[in-house]
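Novice: Pasted the sequence and its predicted model underneath.
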Amino acid sequence: MAADLYADYVIVGAGSAGCVLAARLTESGEHKVVLLEAGGDDRPLKEPSQFISNIMIHTPIGFGKTLNDPKVNWLYETEVDEGSGGRAHKWPKGKVLGGSSSINGMLYVRGQSADYDGWAQMGARGWSWDDVLPYFRKSEHQERGEDEFHGADGPLNVSDFPDEHPVSAALVEACQQAGIPYKKDLNDGNQEGCSFFQMTAKNGRRHSAAVAYLHPAMKRPNLTVETRAMTTRIIFDGKKAVGVEFKQNGETRKVMVGREVILAAGAVESPKLLEISGVGQGALLQELGVKVVHESPMVGENMQDHYMIGCQAALKEPHHSINQLSRGVKLLGEIAKYGLTRKGLLSYAVAHGCAFVKTRPELQFPDVQIHVMAASMDLEYLNQYQGLRLDKDPGMASNPCQVRPESRGSIHAKSPDGTVWPKIVPNYLSDPIDKQSVVDQLKLIRKIWQQPALEPYLKEKGDPFGNTDEEMLAYAKLAGGTLYHAVGTVAMGDERYPLDPQLRVRGVENLRVIDASVMPKISSGNTNAPTIMIAEKGAEMVLAGAKQAVAA
């Protein structure tokens, strides 16, 4: 089968990282790039079959619909997980240009400076906080303006939360009364404090990686974007990656490359693609009937995710939350308001306020993140469909997660067929430290809810968490789930890890991985901003490699 596409670089996956890479690698006009996306276009007029789904993508509150929409969401399912009550979990991942940045909660969180210093200490030299800060700044158009931590000339628009709902403001005030200091900027490397979130939004609309980076780049003649193109294997000549094979509209096609194959398929698909192409654990590959190109034991291992516990409470009349705005006449009013002003309910991200806090005074850095909002979910719908729908009655939520979990899961191919989902084993709360953490988190939420700022709002005193540590752990196992932050499955670092600090796959040539899977440890908070930073830095590494090759 002859190749029908040729490029200097092929990028597999048009998610948060892939969009950045496509834009940066084509900027100079010197390099021809092919970008493969297994999903469809994110623009409504380009995809009539998913017109409404794409409208929801660009409307911030639409994440509640796209979170369970198979037209734009892979909706992976994990294995049954004993650590979280013997449940299987749905894992939403974007199946559209922009990837998960097109369906996520739009929260802009970089993590702690210590996260990146820790990466460098694990062998990922060049990835300390001082090393990565320039790439956060490069990516960012911060509406507050430029300073030593923030950029104002980058593609990705970062804006303040559009409204401060009275209940959300009371939650942030209660955090302060519980001893958490107010901190306006949670993205300067020192996270400790509480505040309102910033969002990847512009003029009341989602600002995904596709909108920020890819759409402008698609006008360039040296970029070819193929949608509905499911990559099924990397093509090797010996130990050199020379192209990829993909399926599109029932046909098998090939892209051959002159320089590099770059996997940006995310923490779920990148390890699977490596394995079915011959890079991974030898025994597993032999079971799959895949020829071993290079033995790499840590491919698919080291999976980390943030496990968030649902904690919500009812409000008493006449205090309302945004729940009441999502139905009937009030919803019609909010639609009209959004159409006229780009504000109101439809402009909201998944959470309103945020706190990063230490659960124990001896800790050097915050170990817990709390998402607070003037909203509560329909728990029956959530449990049945693992989708989001606002409750009928007024409510609020304070949902915590441990930012640096010790538990490790895995993601491995279960078939040599590239269209088959991999086996996802989350292993939530499998480490004793994580089990103690969820108990500490619930005690912290209890303390916040007991503060004077919330007394006028709460319908009842108390909470459903339990009285003993054992009861609290049992509650957390059944009330928690993924925060959609899977990382680490093709990590960079020292010789133990599949990638070197240049994001090159060890043991083979012309192959890199540049996406959330490269994190040796998960960042402290929402992972989209760090993934975009990784792609900015990774693109520079790729271009530097090209210059070195020419000079040689």
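Specialist: Structure's in. What do you need? In this text, all values refer to a predicted model and were calculated from it rather than measured experimentally.
Novice: make it CA atoms for all contacts and neighbour counts henceforth
Specialist: Will do.
Novice: Buried residues, stretch 200-214. List them.
Specialist: Buried positions in stretch 200-214, judged by neighbour count with 16 or more other Cα atoms under 10 Å: 200-202, 204-214.
Novice: which SS state does Ala174 fall under?
Specialist: helix (DSSP: H, G, I helix; E, B strand; the rest coil).
Novice: that older thread, pick out the most distant pair among the buried residues of stretch 200-214.
Specialist: Farthest apart among those by Cα to Cα are Gly204 and Leu214. That separation is 19.5 Å.
Novice: how long is stretch 177-194 end to end?
Specialist: This stretch, stretch 177-194, spans 11 Å end to end (Cα to Cα, to the nearest Å).
Novice: Name the residues of that stretch that come out as buried.
Specialist: For stretch 177-194, by 16+ other Cα under 10 Å, it's 177-178, 180-183, 185-194.
Novice: now stretch 337-355
Specialist: Buried residues in stretch 337-355, counted by 16+ other Cα under 10 Å: 337-338, 342-355.
Novice: Repeat that for stretch 245-253.
Specialist: Neighbour-count burial for stretch 245-253, counted by 16+ other Cα under 10 Å, picks out 245-247, 253.
Novice: For the nearest residue to Glu226 once chain neighbours are set aside, list the residues it contacts.
Specialist: The shortest distance from Glu226 to any non-neighbouring residue, by Cα to Cα, 6 or more residues apart in numbering, is to Leu36 (5.0 Å). Taking Cα atoms under 8 Å, 6 or more residues apart in numbering, we find Leu36 in contact with 10-14, 225-227, 229-231.
Novice: biggest strand in this protein by residues?
Specialist: Criterion DSSP state E: the longest strand present in the chain is strand 251-263.
Novice: Can you show me the strands along the stretch 51-200 of the chain?
Specialist: 76-77, 90-91, 140-142, 156-160, 193-196, 198-199 (DSSP state E, counting those that start in this stretch).
Novice: Out of those, which gets nearest to Lys392?
Specialist: Nearest of these to Lys392, taken as Cα to Cα: strand 90-91 at 23.9 Å.
Novice: Who are the packing partners of that closest one?
Specialist: Contacts defined by 3 or more Cα pairs under 8 Å, 6 or more residues apart in numbering; DSSP states H and E place strand 90-91 against strand 76-77.
Novice: Counting by contacts, list what the strand it packs on packs against.
Specialist: For strand 76-77, the contact count by 3+ Cα pairs under 8 Å, 6+ apart identifies strand 90-91 as packing neighbours.
Novice: Give me the residues contacting the strand it packs on.
Specialist: If you take Cα under 8 Å, 6+ apart as the criterion, strand 90-91 is touched by 74-78, 386, 482, 484.
Novice: Below is an additional structure, to be compared with the one above:
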Amino acid sequence: MVEFDYIVIGAGSAGCVLADQLSKDAASTVLVLEAGGSDRSFWIRTPIGYGRTFFDPRINWMYETEVDPNTGSRKSYWPRGKVIGGSSSINALIYCRGMPGDFEDWEALGAAGWGWDTVRSHYEALETRVGEDGSSSGSGPLYVTNVRREIHPCNRHYFAMAREMGLPVTDDCNGPEPEGVTHYRITTRAGRRWSSADAFLKPALKRRNVKLVTNAMVERVDISGRRATGVSVLLAGGRQQFRARREVIVAAGAVNSPKLLQMSGIGPGELLNGMGIDIVHDNANVGGNLQDHLGINYYYKASEPTLNSMLSPWWGKLLQGMRYVLFKRGPLGLSVNQCGGFVRSRAELDRPDQQLYLNPVTYTTSPSNKRPIINPDPFAGFILSFQPSRPSSRGRIDIRSADPAAAPRIVPNYLSTQKDLDDVVAGGRLVQRMARTPAIRAFATQAMAPDIERFDDDAILEDFRQRCGSVFHPVSTCRMGNSEATAVVDHNLKVFGVEGLRVADASAFPNITSGNTNAPTIMLAHRAASLILQDRPRGPVPIQT
């Protein structure tokens, strides 16, 4: 049986960071297990390739939720990375630390030591910030790039709109004044996607004390008594067990981390009994407290060329493809989301309650023989979009069977609180005011149905129920807190009731941050590694059985 000091389950946004930080201790050995395979793909490396990986089952778990009665009795599609780098290899690249108040809320919910001043120091250690002139600051492995010079010129209308409305405009939502309309920073380096695997895992693999095993489906965490001792894994050649001298760290993401704990006997006792799984520790919070962001797009035909004009015709695709291949410049080197920011729907609020996405493109999803394809529309168009930043609704993720290959049951329970309904109406009213500004009136020739300007509050809410979609930010299914009465892990990310086991990914968020969750997930893993290393024993550690 092969033994390692640390076993990290998942080579995604968090797992790659853990592999890098833990292996800096030369006396420790680290095994990283990833269910997916290689990230060597043109569409992964190319930033706007997001649209091509969105429905690719080779690198994407392609989850679906249960039918949700609060969103038009529809299922929601949830892409999740099944590849080295995890969702950081297939996401839309936006890098948002979150609002400082998000982390003060974490600490208030029992995550002692996770306030803004602490987490900010980890962000600063992680990042190299690349300016629009190519200069850089910081010395971290994660490149966060200012692409202002590359974004489409029609974006100027959004900033004019903000000024006409009296909304703040900020240089950087990760800077000292994060509130306001901005152009988003993205995780690219020299025009290529810079995933968590690029920043952390690949440098770690140059060390002799790190081993990566791909296409490895972890069946369960092996637990003896009350201690995690290793993992059982399904590989192409059959089942294999690996032993952990020190700790097993689950970093499989907000969907698969609670699933794995439940498969290992840690979760709601009634559910586990029904699946024939021996109960190690009964904790109904495993899989509970699920949160996610919902967003909606409003489409407009434009009075001047937008990205559609560049990327819809075949010759435009060819031209921009050549430009990218030769120079790593142009729209293929950007996120589909170019501008947006965090704003207050009403001036009297004490913090931003909405995140905006202001995109110089409209698109349709077309069927194909293999998988749907996202294509820009054949006319100039743009999008106004909002997502309520801090939803309070909470859902659940639970296993359907004892089969490790079976997708879990995802019940999002969207829009189940009055606060969330009120936030939707507030966001819709904000977009109405945006659409009525002189800047947008000049930019838009026609609102594509449905036209939000015609809606009252009830219509805003009903349209949102029928058309909204996940922004793919699931969190909190193994949430951090004071005790197992409300949480799964403590403020050191240790699983309640089991020794030698931690969860370190977005599932541990006490609640959802205001914006995109990739940056705070990477930060959490970075701090998790420091906590783990602080606890490491000195000298040889015997396997406990």
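Specialist: Looks like it came in fine. Everything quoted here is computed from the prediction, not taken from an experiment.
Novice: hmm, back to that, quick one, which of the strands of the stretch 51-200 of the first structure is nearest to Leu284 of the first structure?
Specialist: That would be strand 76-77 among the strands of the stretch 51-200 of the first structure, by Cα to Cα, at 20.8 Å.
Novice: so where in the second structure does that closest one end up aligned?
Specialist: Mapping strand 76-77 of the first structure onto the second structure (TM-score structural alignment) gives residues 63-64.
Novice: average distance between the matching stretch and the first structure?
Specialist: Once fitted to the first structure, stretch 63-64 of the second structure is off its aligned match by 0.7 Å on average (mean Cα distance after the TM-score superposition for the first structure).
Novice: Name the residues that touch that stretch?
Specialist: With Cα under 8 Å, 6+ apart as the test, stretch 63-64 of the second structure has contacts from 75-80, 407, 410.
Novice: Could you work out the most separated pair of these?
Specialist: Lys75 and Arg80 (15.7 Å).
Novice: Please say which of those two ends up with more neighbours.
Specialist: Using other Cα atoms under 10 Å, the more surrounded residue of Lys75 of the second structure and Arg80 is Arg80, with 27 against 17.
Novice: My read is that the more buried one contacts Asp56, right?
Specialist: No - the criterion here is Cα atoms under 8 Å, and Arg80 of the second structure misses it with Asp56 at 10.4 Å.
Novice: can you list residues touching both of these two?
Specialist: In terms of Cα under 8 Å, 6+ apart, Arg80 of the second structure and Asp56 are both contacted by the residues Met62.
Novice: Of all the strands of the stretch 51-200 of the first structure, which one is nearest Gly462 of the first structure?
Specialist: strand 193-196 (22.9 Å).
Novice: mean deviation of the closest one from the second structure?
Specialist: Taken against the second structure, strand 193-196 of the first structure registers an average deviation of 0.7 Å after superposition, with mean Cα distance after the TM-score superposition for the first structure.
Novice: quick one: that strand aligns where in the second structure?
Specialist: On the second structure, the counterpart of strand 193-196 of the first structure by TM-score structural alignment is residues 180-183.
Novice: do the same with stretch 499-514 of the first structure
Specialist: Mapped onto the second structure using TM-score structural alignment, stretch 499-514 of the first structure spans residues 489-504.
Novice: Tell me how far the matching stretch lies from the chain's centre.
Specialist: Here stretch 489-504 of the second structure is found 22 Å from its chain centre; the criterion is Cα atoms, centre = their mean, to the nearest Å.
Novice: what does that stretch contact?
Specialist: In this structure, residues lying in contact with stretch 489-504 of the second structure by Cα under 8 Å, 6+ apart are 14-15, 110-114, 226-229, 246-251, 257, 281, 478-484, 488, 508, 524-525, 528, 531.
Novice: Ok, stretch 156-164 of the second structure next?
Specialist: Residues external to stretch 156-164 of the second structure that are found in contact with it (Cα under 8 Å, 6+ apart): 168-169, 181-182, 358, 434, 437-440, 443.
Novice: what's the answer for stretch 516-534 of the second structure, then?
Specialist: Residues from elsewhere that reach stretch 516-534 of the second structure, judged by Cα under 8 Å, 6+ apart: 13-15, 17-18, 21-22, 88, 94-98, 119, 122-123, 126, 196, 473, 492-493, 504-506, 513.
Novice: For it, grab the matching residue range in the first structure.
Specialist: Counting by TM-score structural alignment, stretch 516-534 of the second structure falls onto residues 526-544 of the first structure.
Novice: Buried ones in that stretch, by neighbour count?
Specialist: So, applying 16+ other Cα under 10 Å, buried residues of stretch 526-544 of the first structure: 526-542.
Novice: quick one: it to chain centroid distance?
Specialist: That offset, for stretch 526-544 of the first structure, works out to 14 Å (Cα atoms, centre = their mean).
Novice: same check, this time on stretch 273-283 of the second structure
Specialist: Chain-centre distance of stretch 273-283 of the second structure: 29 Å, with Cα atoms, centre = their mean.
Novice: so where in the first structure does that stretch end up aligned?
Specialist: Using TM-score structural alignment, stretch 273-283 of the second structure pairs with 286-296 in the first structure.
Novice: now stretch 240-247 of the second structure
Specialist: Taking TM-score structural alignment, stretch 240-247 of the second structure hits residues 253-260 over in the first structure.
Novice: How far away from the center of its chain is that stretch?
Specialist: Distance of stretch 253-260 of the first structure from its chain centroid, counting by Cα atoms, centre = their mean, is 28 Å.
Novice: mean deviation (superposed) between it and the second structure, please.
Specialist: Aligned to the second structure and superposed, stretch 253-260 of the first structure gives a mean residue distance of 0.7 Å (mean Cα distance after the TM-score superposition for the first structure).
Novice: From the structure, what's the count of residues near Gln548 of the first structure?
Specialist: Neighbour count of Gln548 of the first structure, defined by other Cα under 10 Å: 10.
Novice: Now do Asn518 of the second structure against Thr306 of the second structure, distance only.
Specialist: Between Asn518 of the second structure and Thr306 of the second structure the distance is 28 Å, computed by Cα to Cα.
Novice: longest single helix anywhere in the first structure?
Specialist: Using DSSP state H, we find that the single longest helix of the first structure is helix 528-551.
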